[in-house]
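Asker: Sequence first, then the predicted structure, then my questions.
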Amino acid sequence: MSAPVAEETAELDPLKSRPKGSSTEISGKSPLRIAFGRLMRDKIAVVCIGVVALFVLLAIFGPLISKAFGVTTDTQYPTQFLELNMIPKAEFGPPYGGFTMDHPFGIAPRTAIDNLAYWLEGARNSLQIASLATLTATVLGIVIGLLAGFMGGLVDRVLTFVTDLFLTLPFLLVALTIAPIVNERFRDNTDFYPTAQVISLVCVLSFFGWMGLARLIRGEVLSLREREFIHAARVMGMPTRRILVKELLPNIVAPIVVSTSLMLPAFVAAEAGLAYLGVGITSRPSWGQMLDQGTSFFSNYPLYLYEPLIAIVALVLALNLLGDAIRDALDPKTRR
């Protein structure tokens, strides 16, 4: 009877089954390390990380890649390279010709600008604007959500009213209203006009992206502020700023990361959509502008439309799937 009991005890307590003098140590893992390990075991998440990293590298090193191929967005090719109907000749890319090292993506109709240089510059601008808008919206959502949930009372009612007010404003209508104002105000200032367009677009995107995160954080803080460690911090005389930053913020990292990972692809698609409508970035290359111009030549030159369309779909899909994978990795109840 003693042998089975000893084996069962060894299975339940592995520390007792180790031989004396063994140097094997059992170390714990933080929740973030456990989540990172689960994320790395997800094959779809790993592929999505690779796709996103590829686009980021293309955006960062876009000027070097353009220089390696000897193309720029300012290059204007002579008119003899174009057909009478303003379509690139056959030797400058599909569907009329094969790929060439001089112009791997072909050249654009009407303007005869190299598509590769324009595509790379558009990727940089799209990711830059989406990242800035995501960062701004995340900071706004965190600050407003923390204050509304922790302070309560009049502060909570006012901030909740502001959140509901922004939710009632139609995003597209506000964007269509702000764009002509910015164009009229800064059009004459050619040096500051491109920067003004970027700032206005980042403000529009971020001001319409923080509300969901603020509501999520407010709900989390409402449940956390009644916990024992918050009451203990108040009794000890800890200032409110320290309670918000040191006590509450580390406990809501998971929802912030998930919300941010899902906010970025939405802003990438929104930036391209606004540029397609002509109210986004018009003074710099953009994937949305390529979509707008490519629709006019789709029947004769479909490559011009497919290049930005495939890029947007691949990047947004990878970011969305990566956001879902991060949410599953941070959720201790999931079995994925």
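Answerer: Looks like it arrived, so ask away. Residues are numbered from 1 along each chain as shown.

Asker: contacts and neighbour counts: CA atoms only from here.
Answerer: Noted.

Asker: which ones are touching residue 9?
Answerer: If a contact means CA atoms under 8 Å, 6 or more residues apart in numbering, then residue 9 has residue 16 as its contacts.

Asker: let's bring in a second model and compare:
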Amino acid sequence: MTSPIASSTEAGAFARPLRTAGAFTRFIRHPLTRIGLPLLILLVIFAVFSHLLSRGPEHNPEHIYPDGLDSLGVPHSPGGGFLLGADTLGRDVWTRLLFGARLSLSIALCAMLTSTVIGTTVGLLAGYFGGWVDRTLTRITEIVASLPTILLAITLTLVLPETWRDVRPFSDLNLDPRLVVAIGLVTWTGISRAVRGQVLSLKEREFVEAARALGQSNTRILVRHILPNVLPTVITLAVLATASNILLEAGLSYLGLGAPEKPSWGSIIAEGQPYFSTAPWITLSAGAAIILAVAAFNLLGNALTESLETRR
């Protein structure tokens, strides 16, 4: 005979996938998803296949084309072999945008994973154990959240050793791990607060009490019963955080804190700004790419939020 406690625990476990499936269906059918998802897929295609979609046989964003500048040194305008024009050195802007998409999106996504792991872990521990654990972690969260994000990210990027750029797999992917770590360490507080608030409520629920009565360990309760219930919120906040990470990475690259030999959207804007009056397409194209990427993640994040609220 199945005990009531076991039945309660199993009911809590099986109800979640059904509710999540309904939320996923609403998310896919949401009007914002129909705009944001194709846009994101397009950006990912550009980033993944940048070496195939770029101009010329070299497929090199740093390649200088002899016809990229006229006799007076003015960059080639969009058209005539240069889809989005050339920059002030004669490099193809379209090619640099494609490779910039790969770098900017990769850093933003890696930083999102970093902040999500940190924020979720801190929120779970603070909310579940309470007491001095909660007080300590909450104070740390408040201190980090009170600091200016961009200034803290700049400081961390400058403090972290430059030799990290040679660490695999970051070196193989041409990513600067300093940016990933810096952005990840300054953007986890929002996820932590949201997770903590949910865990404070969930740990008093019947299915958690049933798991304790069955003698399950705290680790198993957190991983098996509490984490799946906060995961939809974590995913939503992670998607929205990616949009913020793109802006933060662009700001750091604009200030010259990224890999100088690799194009990113922020560095392209910085390179084109002094020549905005004569070659505005350099800055505008990179700015448009940032706007589209941020819009895609924000649209998907808002669609997720509304889908989950409908579920509740």
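Answerer: Yep, that arrived. As the structure is a prediction and not an experimental result, all values here were calculated from the model.

Asker: Where do the helices of the stretch 101-250 of structure 2 begin and end?
Answerer: If you assign secondary structure with DSSP state H, counting those that start in this stretch, the helices in the stretch 101-250 of structure 2 sit at 131-146, 149-159, 177-186, 189-202, 206-213, 218-220, 227-254.

Asker: Among the ones you listed, which comes closest to residue 287 of structure 2?
Answerer: helix 227-254 (9.5 Å; CA to CA).

Asker: same for the helix or strand that comes right after the closest one, what does it pack against?
Answerer: Reading on from helix 227-254 of structure 2 to the C-terminus, the next helix or strand found by DSSP states H and E is helix 265-272. Under the contact criterion of 3 or more CA pairs under 8 Å, 6 or more residues apart in numbering; DSSP states H and E, the helices and strands touching helix 265-272 of structure 2 comprise helix 93-129, helix 227-254, helix 280-311.

Asker: swap the cut-off to 6 Å and go again
Answerer: The contact analysis (3 or more CA pairs under 6 Å, 6 or more residues apart in numbering; DSSP states H and E) places helix 265-272 of structure 2 against helix 227-254, helix 280-311.

Asker: Tell me the buried residues in the last one?
Answerer: Yep, that's helix 280-311 of structure 2 we're talking about. Under the neighbour-count criterion of 16 or more other CA atoms under 10 Å, helix 280-311 of structure 2 has 280-287, 289-290, 292-308 buried.

Asker: Of all the helices and strands packed on helix 265-272 of structure 2, which one comes closest to residue 118 of structure 2?
Answerer: helix 227-254 (11.4 Å).

Asker: how about the closest one, aligned to which bit of structure 1?
Answerer: Helix 227-254 of structure 2 falls opposite residues 249-276 of structure 1 when the two are matched by TM-score structural alignment.

Asker: residue contacts, the residue nearest to residue 282 of structure 1 when sequence neighbours are not counted?
Answerer: By the measure of CA to CA, 6 or more residues apart in numbering, the closest residue to residue 282 of structure 1 outside its immediate chain neighbours is residue 275, 6.9 Å from it. By CA atoms under 6 Å, 6 or more residues apart in numbering, the contact set of residue 275 of structure 1 is 281, 288, 289.

Asker: between those residues, which is closest to residue 55 of structure 1?
Answerer: With CA to CA as the yardstick, the closest approach to residue 55 of structure 1 among those comes from residue 288, at 16.3 Å.

Asker: Just tell me what the closest one corresponds to in structure 2.
Answerer: Residue-level alignment of residue 288 of structure 1 against structure 2, with TM-score structural alignment as criterion, gives residue 266.

Asker: roughly how far apart are the closest residue to its match other than its chain neighbours and residue 193 of structure 2?
Answerer: In space, residue 266 of structure 2 comes closest to residue 250 once its chain neighbours are excluded; the distance is 3.9 Å by CA to CA, 6+ apart. Residue 250 of structure 2 sits at a distance of 26 Å from residue 193 of structure 2 (criterion: CA to CA, to the nearest Å).

Asker: Perfect, that will be all.
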